[in-house]
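Novice: Quick one: sequence plus predicted model below, questions after.
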Amino acid sequence: MGGYHSAKILLKSIDYHDIMINYGIHHDVVSTLLKNELSELIALEPDCIIICCNSLHKYYDMIKVELNTSIPVMHAVELVAKHLNSIDQRSELLLATKFTMEDGFFAETLQQHNISVTLPDQGERERMDQIHAELMQNTVTQKSRDYFASLIKKYQSSGVVIWGCTEYPLVVDSTNSVLPIVNPICLQVSAAVNYALSI
């Protein structure tokens, strides 16, 4: 837009501890927490909403009807599906938290859009979970970077790699991935910017 323009942003930060300890165990607790937080945000009448956590999109899908709002949400998984279809990419490697990979909500949405999803095996998911725990404590090591580089190389026939975890860009980027990276955060931001400029 030129000049000195910047976006007006309402940021609502949630205590992640309350979410993390209930993932995959107490779905009702997480969905209720998200519903309450989003309801407060919706009351402030933003133009659109971004949920800055991939896993929380599972719970958004569970409560979106109850929210009863016309305010658009830049849905990470739907945006990934739309992007992959736009570039005619029908297969991908999904790297995410153990919960996201094993719960299936991310992969199932992509499969509904005729996109084939490859997941690492059980042992690899366990190792990724250990690295994720380190990242949550701000521990970023070369060993972790090397592990992801080798993992992606093993599955390079997948075509692209999807970041189903918002922490993984701390250890993987274009310098150590043999596959092109699709980052849902970037897709969400682009969608929000495009929407904001269109209204």
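Specialist: Great, that's in hand.

Novice: going forward, measure contacts between C-alpha atoms and count neighbours the same way
Specialist: OK.

Novice: Show me the longest strand that occurs in this protein.
Specialist: Ranked by residue count under DSSP state E, the longest strand found in the chain is strand 91-96.

Novice: take the one below as the second:
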Amino acid sequence: MQTIGLIGGLSWESSAVYYEGLNKGVQARLGGLHSAKVVLVSVDLAELDELQDAGDWDRIAEILSAAARGAEQAGADFLLLATTTFHRVYDEVADAVSIPVVHLADLMAEQIVARGYKTVGFMGTAFTLTDHFFAERIGSHGINVNMPDELHTDTLDSIVYDELVFRTINPSSRKRVLGIIDELTDAGAEAIVFAASELSLLVRPQDADVPVLDVITVHVEDALDRALA
């Protein structure tokens, strides 16, 4: 079994879901007392959030690159960057280490193509909805990526940063997210991409009338395949 490197804390709530998923996945595949071999390097989200607000992506890249080197030095065979927003500095992080760093947008695109979807709805934080770097990378695989109405940008951002990062589950927020999903579906989306990992804490696949692909599940399943190959 290979050792999975995980850069977490972005948020720690979603990182906990990653860790649980990796261990449950190994146990399900191997049985008995088996658990995942994981090196976790956790960073301070507040620090990176302030740097993001200031537009200091160079410093963000330095912090996450240092975390990646720490994971590599601790024995990780490959690395997961457990965040969507901070994939903005993926190239810098990948260049800082000699082990593979899995790009989440490429994994998501592979899953979309494998399932035969041509058009997906995209939901995430304000940054990923307005910067488009993550959606454009998915789109580079020949997939149509539809964004929600701009009126929903602040709503989704608030649900993630004011509620879900503190694991506050608000039924009214679930209803609002499901309403946005319905709008995207009505506009032609065959499936929905949850590009903010925390959204999977609020809405489960069975809650929606259309397939939902969340980044944590896609990331974890690929990591398990790699670690146990």
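Specialist: Perfect, thanks for sending it. Quick caveat: nothing in here was measured; it's all calculated off a predicted structure.

Novice: roughly how far out does the next helix or strand after the longest strand of the first structure sit from the chain middle?
Specialist: For strand 91-96 of the first structure, the succeeding helix or strand toward the C-terminus, using DSSP states H and E, is helix 98-103. Offset of helix 98-103 of the first structure from its chain centre (Cα atoms, centre = their mean, to the nearest Å): 12 Å.

Novice: Which stretch of the second structure is the helix or strand following helix 98-103 of the first structure matched to in the alignment?
Specialist: Under the assignment DSSP H and E, the closest C-terminal helix or strand after helix 98-103 of the first structure is helix 105-112. Across the second structure, the stretch matching helix 105-112 of the first structure (TM-score structural alignment) is residues 133-140.

Novice: Translate Glu183 of the second structure into the numbering of the first structure.
Specialist: Counting by TM-score structural alignment, the partner of Glu183 of the second structure is Lys154.

Novice: Just confirm Asp157 of the second structure contacts Met123, I think it does.
Specialist: No - contact criterion Cα atoms under 8 Å: Asp157 of the second structure and Met123 do not qualify, at 9.8 Å.

Novice: Of the two, give the one with the bigger neighbour count.
Specialist: Ranked by neighbour count (other Cα atoms under 10 Å), Asp157 of the second structure and Met123 place Met123 first, with 27 against 19.

Novice: So what does that one match up with in the first structure?
Specialist: In the first structure, Met123 of the second structure lands on Leu95 (TM-score structural alignment).

Novice: Leu80 of the second structure versus Thr217 of the second structure, what's the distance?
Specialist: Here Thr217 of the second structure is placed at a distance of 13 Å from Leu80 of the second structure (Cα to Cα, to the nearest Å).

Novice: of the two, who's got more company?
Specialist: Leu80 (21 against 17).

Novice: So the match of Met123 of the second structure is in contact with Val160, correct?
Specialist: No - if you go by Cα under 8 Å, Leu95 of the first structure and Val160 don't touch, sitting 10.6 Å apart.

Novice: Show me how far the strand or helix carrying Leu40 of the second structure is from its chain's centre.
Specialist: If you go by DSSP H and E, Leu40 of the second structure is part of strand 38-42. Taking the mean of its C-alpha atoms, strand 38-42 of the second structure sits 16 Å from the chain's own mean (Cα atoms, centre = their mean).

Novice: For it, which helices and strands make contact with it?
Specialist: Contacts defined by 3 or more Cα pairs under 8 Å, 6 or more residues apart in numbering; DSSP states H and E place strand 38-42 of the second structure against strand 4-8, helix 57-73.

Novice: Deepest-packed of the ones you listed, please.
Specialist: Mean neighbours per residue, mean count of other Cα atoms under 10 Å, is largest over these for strand 4-8, with a mean of 25.

Novice: That one aligns to what range in the first structure?
Specialist: Going by TM-score structural alignment: strand 4-8 of the second structure matches no residues.

Novice: Let me know the angle separating that strand from strand 38-42.
Specialist: 20 degrees (axes from the mean of the first three to the mean of the last three Cα atoms, to 10 degrees).
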